[in-house]
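1. Requesting a structural model of the entry that follows:
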Amino acid sequence: MNLFSKWEMKPEDYGQMVEKVLPDGKKELNQSPYDTALGLNMAQDARKVIGGKMKIEDFHKVYSASLTKEFGNYYASGAEAETKKGSGPKWVMVIDLKKCVGCDTCTVSCKAENRTPPGISYNVVMEKLEGDFPNIQAINLPRPCMQCDKPACAQVCPTRATYKMENGIVAIDNDRCIGCRYCIVACPYGARSFDFGESYEQEMAGYNDVSSPEYGMERGERKKGKTPIGTVRKCSFCFHRLQRGEEPACVETCIGDARYFGDINDPNSIVSKLAASPRAFRLKEELGTQPSVIYLR
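-> As a prediction, this is how the structure comes out:
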């Protein structure tokens, strides 16, 4: 097999790889007790808001009454709060696709670090073969959460459980999340999952004794009816590790040294320099989400 064919992927080709693994919105929301049509319509219009094709005021006018009716006291009405611009770090991840060998170490280390249950992986590596034998190219596309500067997931969240932190991370307040799953459908990268409460306890004794310290919060034993079961989950750039001065688990364990992490506000940081490379691009940049994950091709 020739892994070095002359065929070269373009940014839009990588975007199409993501499109193929997105969840079926209708099927996803049919599992939720909340209005499926409302969630699908909100997700579509949220992307219009992010892309500058619809005013935020018009978005709220269209959906305010329906959200009040559907979610009652859970609904946090009004425009979402603006993220304050601080003087601290703005975390960014850069992934060099020429270095990624598709080993899935990022996926495994992420699951181990964040103790994600069956069916939930914050870091996945999409794979495809391109070309005709014998001129075939193996393509790998790692996909954590994009930590968008303009996240559609936050736009559709009726409880404001999803919000943007000053450091650039899109966070979830699991105590506010009601599991409507509208954010899962709105995310154009397929980076969110619902925690159904499944467990590795039968295969791994003691798995339920401790849950993930997501966003720096220790929640103790994992059991039915206790957060984060019944809520949406996603990559947080291993925020609990950042608080200890460590890198995300996927960055630390990458066998090919394909991942870089740092403060893009620091002009001398390696991520700032790599982001300025002519090889740099963002997934689905045309949507206007402004991802904080940058790829090098």
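2. going forward, measure contacts and count neighbours with C-alpha atoms only.
-> Noted.
3. how close does the spatially most central residue of the chain get to Asp13?
-> Closest residue to the average C-alpha location of the chain: Cys145 at 2.3 Å, with CA atoms, centre = their mean. Taking CA to CA, to the nearest Å as the criterion, Cys145 is separated from Asp13 by 19 Å.
4. hang on, the earlier thing: so who does the residue nearest to the centre of the chain touch?
-> 122-123, 189, 191-192, 234-237, 293 (CA atoms under 8 Å, 6 or more residues apart in numbering).
5. is it true that Asn265 lies in a helix?
-> No. Assignment of Asn265 by DSSP: H, G, I helix; E, B strand; the rest coil gives coil, placing it outside any helix.
6. Going along the chain, name the helices of this structure.
-> Secondary structure of the chain (DSSP state H): helices located at 11-19, 25-30, 36-50, 56-71, 105-114, 152-156, 182-186, 239-242, 249-253, 270-275.
7. How far off centre is the shortest one?
-> Spelled out, that is helix 239-242. 16 Å (CA atoms, centre = their mean, to the nearest Å).
8. my guess is Lys26 contacts Ala43, does it?
-> No. Applying CA atoms under 8 Å as the test, Lys26 and Ala43 come out as separate, 11.4 Å apart.
9. now the other sequence, so there's something to compare against:
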Amino acid sequence: MKQHDNTLSRAPSARGAVNRRTFLTGVCAAGMAACASALPSSADAAQTDSAPAAGTAQPMATLFDLSRCEGCGACVDACTERNARNYPQPRHPFPAMFPARVRAEDWSDKKEVTDRLTPYNWLTIQHVSVTYKEKTYELHIPRRCMHCDNPLCANLCPWGAAYKENSGTVRIDDDICLGGAKCRQVCPWDIPQRQTGVGLYLDLLPRFAGNGVMYKCDRCHDSVKQGALPACVEACPLGVQEYGPRDAIISKARKLAQATDGYLYGLDEAGGTSTIYVSPVPFELLNTSLTRSAGHPDFPPVQPVLQPQKHLAGALMVAPLAGMAAGALKILGTLRKDRDSGHAPAAAHNKEQDHE
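-> From the prediction side, this is the model:
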């Protein structure tokens, strides 16, 4: 088995204001909860990815066997069909941004684009022809979020909009996200994509704070929690993808690479991911053959991230602040949805419940 060497490699709305007392009460509660959750408990210290706490989701992963994929696009179509209800519906015209150099990113008139990642296309297939050991390979590579074990997008989002579930799925909360694109800046694969003219920023300071919402694959988390497979996995007619418990997927990926004299990507890159590729050619070769541009991920030689304990002191300082911001924004986002839908205000969801 040859493992990839990762050292290479609304205008502001005039309709209804948020109740100040409700908002401040929620902020305080969110801050206290965030401070408590930032401190590791003995149970947390004993928990590992391979042994999730009782009652929580089990860490899951996806295996991509690139030797099987024929690029039929069934996975892309299935992704669009299942997730269309979650796609952005921007309001035009967009607020003028300050400074003027800040650009709007609008894909609302290009929803049919599938040859790259967009806010309306969370899975794309890359096609590449490579010659290796005097043999030419025509490879088709499904690409979407890698769902990192230690996701930089979640660790560094200043508003707590990006987060990782116990299942290993990394999500972006569109109730909170302000579209600052920090997640895309720190993602080794530049995965999240922005749509301007949608989201909470429109009700805050649309010229100065935010620029929309970031979107990416969430592994069909709502369907999966009901017992279904991710749409792309379910739709593939050739068994290119397999979704299951992370330990089992990693074991199968290693055995497959060994049996086929193949190469692995995703086990160690960026500290490890829940997306494992097995390829008949080295990923360094794939990386040099792919066209690198926005919305077209490559296979960079990502260095492993530092161990979480090395950042513990900083995390304990930042987590309460990010948690307070997330709590406040969550309340605002929930009230905004209730207002726009004409419903009576509902209590904001506790995001920890969404993580289970």
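10. Tyr260 of the first structure maps to what in the second structure?
-> Mapped onto the second structure by TM-score structural alignment, Tyr260 of the first structure lines up with Glu242.
11. ranges for the strands of the first structure?
-> Using DSSP state E, the strands found in the first structure span residues 91-96, 124-132, 135-143, 162-164, 170-172, 192-194, 232-234, 259-263, 280-281, 293-296.
12. Of these, which stretch is the most buried?
-> Looking across those with neighbours counted as mean count of other CA atoms under 10 Å, the highest average goes to strand 232-234: a mean of 25.
13. what's in contact with that one?
-> Where contact means CA under 8 Å, 6+ apart, the residues beyond strand 232-234 of the first structure that reach it are 122, 145, 172, 174, 177, 179, 181, 184, 191-195.
14. Among the residues you listed, find me the one that's closest to Pro89 of the first structure.
-> Using CA to CA, Cys145 is the member of the contacts of strand 232-234 of the first structure that sits closest to Pro89 of the first structure, with 18.1 Å.
15. and the closest one, how far is that from Ser121 of the first structure?
-> Separation of Cys145 of the first structure from Ser121 of the first structure (CA to CA) stands at 11 Å.
16. cool, Lys224 of the first structure as well?
-> With distances defined as CA to CA, the gap from Lys224 of the first structure to Ser121 of the first structure amounts to 20 Å.
17. again, but for Cys110 of the first structure
-> Taking CA to CA as the criterion, Cys110 of the first structure is separated from Ser121 of the first structure by 8 Å.
18. and the two? which has more neighbours close in?
-> Neighbours were tallied for Cys110 of the first structure and for Ser121 using other CA atoms under 10 Å; the higher tally belongs to Cys110 (25 against 21).
19. aligned partner of the more buried one in the second structure?
-> In the second structure, the residue paired with Cys110 of the first structure is Cys79, using TM-score structural alignment.
20. same check, this time on Leu67 of the first structure
-> In the second structure, no residue is equivalent to Leu67 of the first structure according to TM-score structural alignment.
21. Hmm, Thr159 and Leu67 of the first structure touching each other?
-> No. Between Leu67 of the first structure and Thr159 there is no contact under CA under 8 Å: 9.8 Å.
22. For the spatially closest residue to Glu127 of the first structure that is not a sequence neighbour, give me its contacts.
-> If you skip the residues right next to it in sequence, Glu127 of the first structure has Asn140 as its closest partner in space, 4.7 Å away by CA to CA, 6 or more residues apart in numbering. By CA under 8 Å, 6+ apart, the contact list for Asn140 of the first structure reads 97, 100-102, 125-128.
23. Relative to Ala81 of the first structure, which of the residues you listed is nearest.
-> Of all the contacts of Asn140 of the first structure, the one sitting nearest Ala81 of the first structure is Val125; the distance, using CA to CA, is 33.1 Å.
24. Out of the contacts of Cys145 of the first structure, which comes closest to Ser77 of the first structure?
-> The shortest approach to Ser77 of the first structure among the contacts of Cys145 of the first structure belongs to Arg192, at 23.1 Å (CA to CA).
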